[in-house]
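> Got a predicted structure plus its sequence, pasted below:
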Amino acid sequence: MVKSMADNPVIFAMANPDPEITPEEAHEVRPDAIVATGRSDYPNQVNNVLGFPYLFRGALDIHARAINDPMKIACAQALAELAREDVPDEVAVAYGRKLTFGRDYIIPTPFDPRLIHRIPPAVALAGMETGAARRPIVDMDGYEVSLQSRMDPTASILRGLNARARAAQARMIFAEGDDPRVLRAAVEYQRQGMGKALVVGRSADVKAKLEAAGLGDAVRELEVVNAANTQHLETYKELLYKRLQRKGFDRADVHRLAARDRHVFSALMLAHGHGDGLVTGATRKSAHVLNLINHVFDADADHGAVGVTALLHKGRIVLMADTLVHEWPDDEDLANIAERAAGVARHLGLEPRVAFVSFSTFGYPVSERAEKMHIAPRVLDKRGVDFEYEGEMTVDVALNAQAQAQYPFSRLSGPANILVVPARHSASISVKLMQEMAGATVIGPILSGVDKSIQICPSVATATDILNMAVLAACKVG
C-alpha cells in the first residue's frame, strides 16, 4: 500500500507503543515518505502534550464559555508556524541533534520551551475574536511575557530591555559570522525589530551556514561586512597604527590585524561609528577576545573596565563582579568595581545593595587576604556614593536575611544583590558552580566602563545567550 502512494506520502502511524508501520519500514519502500508516530524515539512525535495543556491554558485565561473550532484551529496553526522557525539550542541539547523544518521535523517537539508562550496567546486571541471569552485579555504582549517567565526566569528582566532595544534601533555588529549560533542570533535580532544586524564574515560562508541552519531565506536580510568589501579599511588601519605604533607593531602587523582578525575589524567598525554596538566572543576565550578589543579601545583594568555577571536562581537575581577584567584587584579597584556593578544593576531595574564578600565577616577571622575587602567600604565612604554597601562578609551573611540579622549594625537594608569578590578566579569559580550545580541562569559577563557598547559572550553561549548580549549592547547596559 505504501509503495503505491503518491510522491512525498504523509503517514501518521499513531498506535502506541508499536506503530502500525515503523519509519524504517516505510522508508525501506518509500524514502520520500514523511512519517510521524506517537513515540519520542522517532522523528515527528505527535503527542497530546503539544496541544491540550496550552489549548486549555489559553481557554482558562480568558474564562472561555467553550472551546470552539476557531480556537482549535488557532492552536494547530500556531504549532505549524512554530515548526518553521529556528529551533532553540535547548531543544537540540534535549534531542542530541539540530532540528530544522523538513521531513524529520514537521511538528515542534514536546520539549520546546516556546510552546507555553506561543500556543495559549493564539488560542486566547481566537476565543476573544469569536466571542467565547468572558474575561478578555487587554495586554496580549504582557500576557505572552507572563507565560514565558514561567519557563524562562530571564523573561521579566529582559522584557524591559527588549523594549528599550526596539526603541534604540541600534546597528549591531556580530563579529563572528562564521558561527551558526551567531548567525541565528543576528537573524533574530533583526526579525524581532531590534535594529540592523551587521555580520562580519565572508558572504559565501554566511550564506552556506544560514542555509545549513534552515535559514536560507535570511541571506538577503543580513548585511555582511568584511575587509574586502568595506571602503574604510585604510581609515581603520590608520587609527590602529596610531594606537599600536609604540607597542611594537609595524604597518604590516597592523594590516594583518585590521584585515584578517574579525574581532579587531569589528572593533574598528564600532570605533568609527559604523555600528552602534558589538557582540563577540562566542568562538574564542574571553581573555583572548578582550586582549584584541584592547588594540582599539581602552577596555582594561587601568581604564576602569569591569565585567559583571548576572545570576538568576529561584526568583532572585544577584550580580557578581569582577568576572572578566581585574585579576587581583586592590581596595581602590574593588570600590571601582562596586560602582560599575551598581550602574549595571540600575540599568536592569534594581536598586543596588553591594556586599564585599570574603571568608571572614566584619574583621573575623583576621587575615591578610581579607584585608582589602575590609578596606574597600571605607573607600566608598570617602567617595560618598549613592547606594548601599557593606563588608567584608561571608556569602551567607550577604544573601540570607536570618544570617544578616545577627549583625544589626550592617548598613544593608536587605539581602545584597551585588557580590564583589576578591579576585577574578573566585568570581569565575562561583559563577560556573552556580550554573552547573544549581542550574542558575547566567547573563554575562556584561562589560562595563568602555567608551562604546561592547559585550563579550562566553564561548559556550547559545544563540539565545548571544541575542541577549546583543540586547544588552543595544541598551548600552554597562
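Yep, that arrived.
> going forward, measure contacts and count neighbours with C-alpha atoms only.
Fine.
> Off-centre distance for the host helix or strand of residue 166?
Using DSSP states H and E, residue 166 maps to helix 155-168. Using C-alpha atoms, centre = their mean, to the nearest Å, the mean C-alpha position of helix 155-168 is found 13 Å from that of the whole chain.
> Quick one: residues in contact with that helix.
By C-alpha atoms under 8 Å, 6 or more residues apart in numbering, the surrounding residues in contact with helix 155-168 are 145-146, 148-149, 193-195, 348, 468, 471-472, 474-475.
> Of the residues you listed, which is the nearest to residue 273?
Using C-alpha to C-alpha, residue 474 comes nearest to residue 273 of the contacts of helix 155-168, at 13.8 Å.
> residues contacting that closest one?
Residue 474 is in contact with 165, 168-170, 172, 276-277, 453, counting by C-alpha under 8 Å, 6+ apart.
> Relative to residue 231, which of the contacts of helix 155-168 is nearest.
Within the set of the contacts of helix 155-168, residue 195 lies nearest residue 231; the separation is 22.4 Å, counting by C-alpha to C-alpha.
> mind listing what's buried in the helix holding residue 166?
Within helix 155-168, the residues scored as buried using 16 or more other C-alpha atoms under 10 Å are 155-156, 158-159, 161-162, 164-166, 168.
> ditto for stretch 437-454
Along stretch 437-454, these residues count as buried under the neighbour rule (16+ other C-alpha under 10 Å): 440-450, 452-454.
> Turn those residues into a markdown table, including distance to residue 365 and secondary structure.
Listed next are the buried residues of stretch 437-454 as a markdown table, based on distance: C-alpha to C-alpha, whole Å; DSSP: H, G, I helix; E, B strand; the rest coil:
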| residue | distance to residue 365 | secondary structure |
| --- | --- | --- |
| 440 | 30 | coil |
| 441 | 33 | strand |
| 442 | 32 | strand |
| 443 | 33 | strand |
| 444 | 33 | strand |
| 445 | 31 | strand |
| 446 | 33 | strand |
| 447 | 33 | strand |
| 448 | 33 | strand |
| 449 | 34 | coil |
| 450 | 37 | coil |
| 452 | 42 | coil |
| 453 | 41 | strand |
| 454 | 40 | strand |
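> Comparison target below:
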Amino acid sequence: MDPEASRQQLERQAALDYHAYPRPGKLEIRPTKPMATARDLSRAYSPGVAEACLEIAADPALATRYTAKRNLVAVISNGTAVLGLGNIGAQAAKPVMEGKAVLFKKFAGIDCFDIEVDEPDPEALADLVCRLEPTFGAINLEDIKAPDCFTVERICRDRMGIPVFHDDQHGTAIVVAAAVQNALRLAGKRAQDIRIVGLGAGAAGVACLTMLHKMGVPLDNITVFDRSGVLHAGRTGLAPEQMIFATAPAGLTLEQALKGADMFLGLSGPGALPAESVREMAETPIIFALANPTPEIMPDAARTAAPGAMIATGRSDFPNQVNNVLCFPFIFRGALDAEATEINDAMKLACVDAIAALARQTTSAEVGVAYEGERLTFGPDYLIPKPFDPRLLPTVAVAVARAAMESGAARRLLDLEDYRQALEAEVFKSSLVMRGVFAAARLSRRRIVFAEGEDDRVLRTAQVMSEDSTDRAILIGRPEVIAQRIDRAGLSIQPGRDFEIVNPESDERYRDYWQSYHQVMRRHGVTPDLAKAVLRTNTTAIAATMVHRGDADSLICGTFGQYLWHLNYVSQMLSTPELSPAGALSLVILEDGPLFVADTHVHVEQGPETLARTVLAAARHVRRFGLEPKIALCSGSQFGNLDSRSGRAMRGALAILDSQPRDFQYEGEMHTDAALDPALRERLLPGNRLEGAANVLVYATTDAAGAARNLLKSAAGGLEVGPILMGMGNRAHIVTPGVTPRGLLNIAALAGADVATYG
C-alpha cells in the first residue's frame, strides 16, 4: 500500500474509532435536577410532576418555564441529501445528525434530539414534523433533497408556532451574505450595482441568492444555472423558489454570463468554473466556489486568473471557509431565548450584519490561540470570523433576539444588556465574577507595565486594553520584535498611540533606572556593575524599578520563568514596611461558582502570623469581586484532633484572628471536605462559625494550596483567575507561564483597578 493510501486508511479508522469508543455515538442525556433521594424522586415524577402538568394544561405557554422545551431543538432529516454523500437513507444519516446536535451544544449550549425519519414523501414528512411541536422549542431541518426541502419547510412554517429553519438553505445563505457584505466593502462596490452568476439551483444555492437579493441585489442582476442549463421563464419542473430566478434568456451559456460579472456563486460540483471565464469577470471579482470537497475552481487557479479576486470555499484548509456553524447555533440561541414564533427575514439579516461586523473587529485572543500561525486581520483572506470565535454567541444571539423583538416575532421580551452579559458569562467563564473588577478598572487610568512585552499574549492584552479600557499599557521589549509580532498576529495597536515601549537595549532612562536599583540594593551585595547588568537584561527588575520610581502604577510579569524568581525582584524594589507579599490568591471558577485558594505560591510554609495576614488579605481581595468571604483554615488536623505542624499553625492563626472583631466569617482548623460540606462540618463541630460552604480555602503550605488549586483546575475543570499577589497594594502581579490571554486580561483588569475604588 502506498503512503497516501495508508494515511487515508489510518484517518478512516481513526474516524470510525472516534464514533465507536469509549461509547458508541456522540450524545447522551443527563439530568439537570438532583435525583439522589426519595424526596427528589417524588418531585421529579409521581406525585410532584402532576403540579407542573396541571400548570401547563391551564396555560400551555408555561411549558417553557417548567420543561426543557425552550432550550430543546430537534435536528430532523430523512437522509435524502447528506453532506456530499447524497441519498444514503435516514439511518446512515444519523452520525451527521448527532454531529449537528453536538455543535448546537458545544457552541450555544442548546440541547438537541436528532430524529431520523424514513419518509421520502415531503408532505408526509412535513406532517410528522408538525406533530412534534409540543416537544421542541425549534426545528432544524437538515439534509433533505431539493425541491422537497422547500415543500417541507413551507408546510411546517405555515402550520407551526415555533421556528423552523432548514440550515442547508438559510444557514449557508446567512454566512455567504456576511462574507459578501464584507467583500463588497473591500471592493468599494454596492449590492444594488453588482451582477451575480450562480451555478447550482439547489436548496443552498437558491437560499443564498434569495438572501443576496434581500441585501439589495436586483433580481435582473442575478443569472442562475443548474445541470440543465440556465434558468429561464420557459423551464419546467422548477419549484416556485427556483422560478423567482428564471429571468435569463434561454440558451445563455455560463461563459457568456460571466463576462463582466462581479460575483460567481458556486454550489454545484468540482471544476465547473473555467479559469478563462474568471479572467473575463469584472475587476476585483468575488468568487465563492463552495462545492465540497473539491470546489468549482481551486483558489490558487482563481487567484492566478484574477489576482485581485476575493475567494471563499467550503474547505477549512483555505481562507474564508463558508461554514454553517458560524450561524445556526447562534441564530437558534437568540430565537429560543426570545421564544420567537419563527426565524424571519429581519432575524436572518441581523445575523448577517452581526457576523460581518465581527470579522471587521480585532480578532479575540482566544481565536488567536485556536488558529495560531494564521493571519486573522479583516481583508480579502478574512471576510468572516472563525467558528471558534467565542464572541459569536453574545454578538449574534443578541442581534437575533433584538430583531425578533423589533419585528414582533418574540413572545418574550429580554433586557438585551443583561442578556448579553449572561451569554458572555457562558463563553467566558470568568466574565460574571470579573464584571465588577472591569467596571472598577474603567473608573481609573493606570499605567501598567508588562515585563514580558514581546509575548503574544501580552500584545493581545494590550490590544484589548487600548480598545476597552482607560488604562495605558507599557511593554518592555525590543521595538522591532514587538512590531513583527503585532503584524503577525494581525493586531492594530501602534506604539505611541496605543501603548509605550521600554527598550532594555537603548532606553534613555537606563542610567536613572540602574542607579535607582543600585540605591535600593547597594547594601544587599549589589555593586554598580551588577546593577547595570541587571537593568540591561532583567525585565522584571526594570518593571519593578519603573513602579518604584513612579513611571508606572503596576507591573505584570511571569509569562515565563518561576514565580519565586520574579517575586524576588518585585520584593526588592516594592516591599515597604506597609507593603509586602501576603500570599498568592487563586480564584478557580467551577460549575457551582467561584472558589478561592491561598497561599498558592509565596510562603512555602506559614506560621500563625503569616497565616492570619493571608486570611485578612484574602478577605479584602474576595470583596473586590463583590463576594462576602467565608474562609476555612484547612489542615490535616480537624478542630484540634492532631498535634501536627499545620494544625498548630492554624490554631495560632485562629487565636490571632480572634483577638480582634472581624467583619467576615472564618473557621478552622478543618479538612477540606468539612470546609465545603456544611452538614458534615455541623456534625463535627455543632454551632461552628461558618454559614454554608466556604468560598476561600487557606492552607499552611504552598504544597497543599497548590495541589488544591491544580486539582480544581485539572480534575474539576475549573478556570483560574490569578494568582493574585496580595499585600502589595495592587502594585505588582505575577502570573504563571500557563496563563491564557483571557487570564492575562483578567489580571490586567485587577492591576488597572485602583484599590480605593473598592472601598
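Sure, I can see it. No experiment lies behind these values; they were computed from the predicted model shown.
> returning to that earlier point: give me the buried entries from the contacts of helix 155-168 of structure 1.
With burial judged by 16+ other C-alpha under 10 Å, the buried subset of those is 145-146, 148-149, 194-195, 348, 468, 471-472, 474-475.
> so can I have a markdown table of these showing distance to residue 221 of structure 1 and secondary structure?
Below are those laid out as a markdown table (distance: C-alpha to C-alpha, whole Å; three-state DSSP):
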| residue | distance to residue 221 of structure 1 | secondary structure |
| --- | --- | --- |
| 145 | 27 | helix |
| 146 | 30 | helix |
| 148 | 27 | helix |
| 149 | 30 | helix |
| 194 | 14 | coil |
| 195 | 12 | coil |
| 348 | 30 | coil |
| 468 | 20 | helix |
| 471 | 19 | helix |
| 472 | 22 | helix |
| 474 | 19 | helix |
| 475 | 22 | coil |
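> what about residue 596 of structure 2, helix or strand, and which?
strand 593-598.
> In structure 1, point out the residues matching the next helix or strand after that strand.
Sequence order places helix 608-624 as the next helix or strand after strand 593-598 of structure 2, per DSSP H and E. With TM-score structural alignment applied, helix 608-624 of structure 2 matches the range 331-347 in structure 1.
> quick one: the matching stretch to structure 2 mean distance?
Once fitted to structure 2, stretch 331-347 of structure 1 is off its aligned match by 1.0 Å on average (mean C-alpha distance after the TM-score superposition for structure 1).
> List the buried residues in that stretch.
Buried residues in stretch 331-347 of structure 1, defined by neighbour count with 16+ other C-alpha under 10 Å: 331-345, 347.
> nearest to residue 312 of structure 1, of these?
Among the buried residues of stretch 331-347 of structure 1, and counting by C-alpha to C-alpha, the member closest to residue 312 of structure 1 is residue 345, at 13.1 Å.
> Show the contacting residues for the alignment partner in structure 1 of residue 669 of structure 2.
Under the alignment (TM-score structural alignment), residue 669 of structure 2 maps onto residue 392 of structure 1. For residue 392 of structure 1, the contacting residues are 355-358, 360-363, 370, 373-374, by C-alpha under 8 Å, 6+ apart.
> tell me which of these are still there in structure 2?
Cross-checking the contacts of residue 392 of structure 1 against structure 2 gives 355-358, 360-363, 370, 373-374 as conserved contacts, using both residues aligned by TM-score structural alignment, their matches' C-alpha atoms under 8 Å.
> Mind checking which of the residues you listed are buried?
Neighbour-count burial (16+ other C-alpha under 10 Å) is assigned, among these, to 355-358, 360-362, 370, 373-374.
> With distance to residue 241 of structure 1 and secondary structure as extra columns, can I get those residues in CSV?
Output for these, formatted as CSV (distance: C-alpha to C-alpha, whole Å; three-state DSSP):
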residue, distance to residue 241 of structure 1, secondary structure
355, 42, strand
356, 41, strand
357, 42, strand
358, 43, coil
360, 48, coil
361, 49, strand
362, 49, coil
370, 43, coil
373, 40, helix
374, 43, helix
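> Residue 289 of structure 2 against residue 301, yeah?
No: checked against C-alpha atoms under 8 Å, the pair residue 289 of structure 2 and residue 301 is beyond contact range at 11.6 Å.
> separation between the most far-flung residue of structure 2 relative to its centre and residue 437 of structure 2?
Within structure 2, residue 523 marks the point farthest from the mean C-alpha position, 50.5 Å out by C-alpha atoms, centre = their mean. With distances taken as C-alpha to C-alpha, to the nearest Å, residue 523 of structure 2 is found 39 Å from residue 437 of structure 2.
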